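>>> I'd like to go over a predicted model; first the sequence, then the structure.
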Amino acid sequence: MGFERKMLTYGDPEDEEEDAPEEEDEEEEEEVDLVDPLETIRAKCEETEHCMHYKERLELCETRVNSKSNTKEECTEELFDFLHAREHCVSHKLFHNVK
């Protein structure tokens, strides 16, 4: 009888478990709105003059390579130069935004 009284007073534990998935759904919806600060900073760094120079060189190389039907040329060096410049910029700004 004591157990039945507790169930009546406190509710069925299974009812509480059924409510839990709704709470998880609400948390997932809130997380969708979060923006990765790394992606935001990368986009801003790509617009800087230093990175734009390397981005233009990469795009010129890609245009040149894609215009040829048979070539061994790749744009690896230009890609690495651009990524290095962008990540250098990001490294100076990222941790100022992390809480």
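Everything's here; your move. Source: prediction; values computed, not measured. Numbers count the residues shown, from 1 in each chain.

>>> hey, let's count contacts and neighbours off CA atoms from now on
OK.

>>> center of the chain - which residue?
Nearest to the mean C-alpha position of the chain, by C-alpha atoms, centre = their mean, lies D36 at 4.6 Å.

>>> below is an additional structure, to be compared with the one above:
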Amino acid sequence: MVFEEKMIMNGEPDDVSHLFGYQEEEEEEEEEEDMVDPLETMRQKCEEAEHCVHTREQLEQCETRVGSRSATQEDCTEELFDFLHARDHCVAHKLFHSVK
């Protein structure tokens, strides 16, 4: 063990495992597939549904209206909540059928 410590201290290669009888296990690099969140997939599909498209349009109209004014107290919270409610209502009916 003193020999190995001298090799490490003297700048010799760091791999001294062969001196101890250890064999390095070669790790196989496996390319992992990107996991797709089923919730995100369902949300995207539901945003294309008729009711969600309608509430999305209302939200965008509100954002345009509020953005065009310099001094307004109006915000689009109600429209945002309407859109999120419509989307999540659609997702709730579809998501658990795809979960294993």
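Thanks, I have the structure now. These figures come from a predicted structure and were not determined experimentally.

>>> which stretches of the first structure form strands?
Counting by DSSP state E, the first structure forms no strands at all.

>>> what is the helix of greatest length in it packed up against?
Assignment by DSSP state H gives helix 76-97 as the longest helix of the first structure. When contacts are defined as 3 or more C-alpha pairs under 8 Å, 6 or more residues apart in numbering; DSSP states H and E, helix 76-97 of the first structure sits against helix 37-46, helix 49-67.

>>> may I see the buried residues of it?
78-79, 81-83, 85-87, 89-90, 94 (16 or more other C-alpha atoms under 10 Å).

>>> which non-adjacent residue is nearest T71 of the first structure?
Spatial nearest neighbour of T71 of the first structure, chain neighbours left out: V65 (7.0 Å); criterion: C-alpha to C-alpha, 6 or more residues apart in numbering.

>>> who's in contact with the one you found?
71, 73-75 (C-alpha atoms under 8 Å, 6 or more residues apart in numbering).

>>> which of the residues you listed tops the neighbour count?
When neighbours are counted by other C-alpha atoms under 10 Å, C75 leads the contacts of V65 of the first structure with 16 neighbours.

>>> my guess is that residue meets E62, correct?
Yes - with contact defined as C-alpha atoms under 8 Å, C75 of the first structure counts as touching E62 (6.5 Å).

>>> what range in the second structure matches the longest helix of the first structure?
Using TM-score structural alignment, helix 76-97 of the first structure corresponds to residues 77-98 of the second structure.

>>> average distance between that stretch and the first structure?
With mean C-alpha distance after the TM-score superposition for the first structure, stretch 77-98 of the second structure departs from the first structure by a mean of 0.4 Å once superposed.

>>> any idea how far Y54 of the first structure is from E24 of the first structure?
Distance of E24 of the first structure to Y54 of the first structure, computed by C-alpha to C-alpha, to the nearest Å: 44 Å.

>>> more neighbours: which of those two?
When neighbours are counted by other C-alpha under 10 Å, E24 of the first structure and Y54 differ, and Y54 comes out ahead with 21 against 11.

>>> what's the closest non-adjacent residue to the more buried one?
Using C-alpha to C-alpha, 6+ apart, the nearest residue to Y54 of the first structure is F82, at 4.9 Å.

>>> can you tell me what sits against stretch 79-88 of the first structure?
42, 45-46, 50-51, 54-55, 58.
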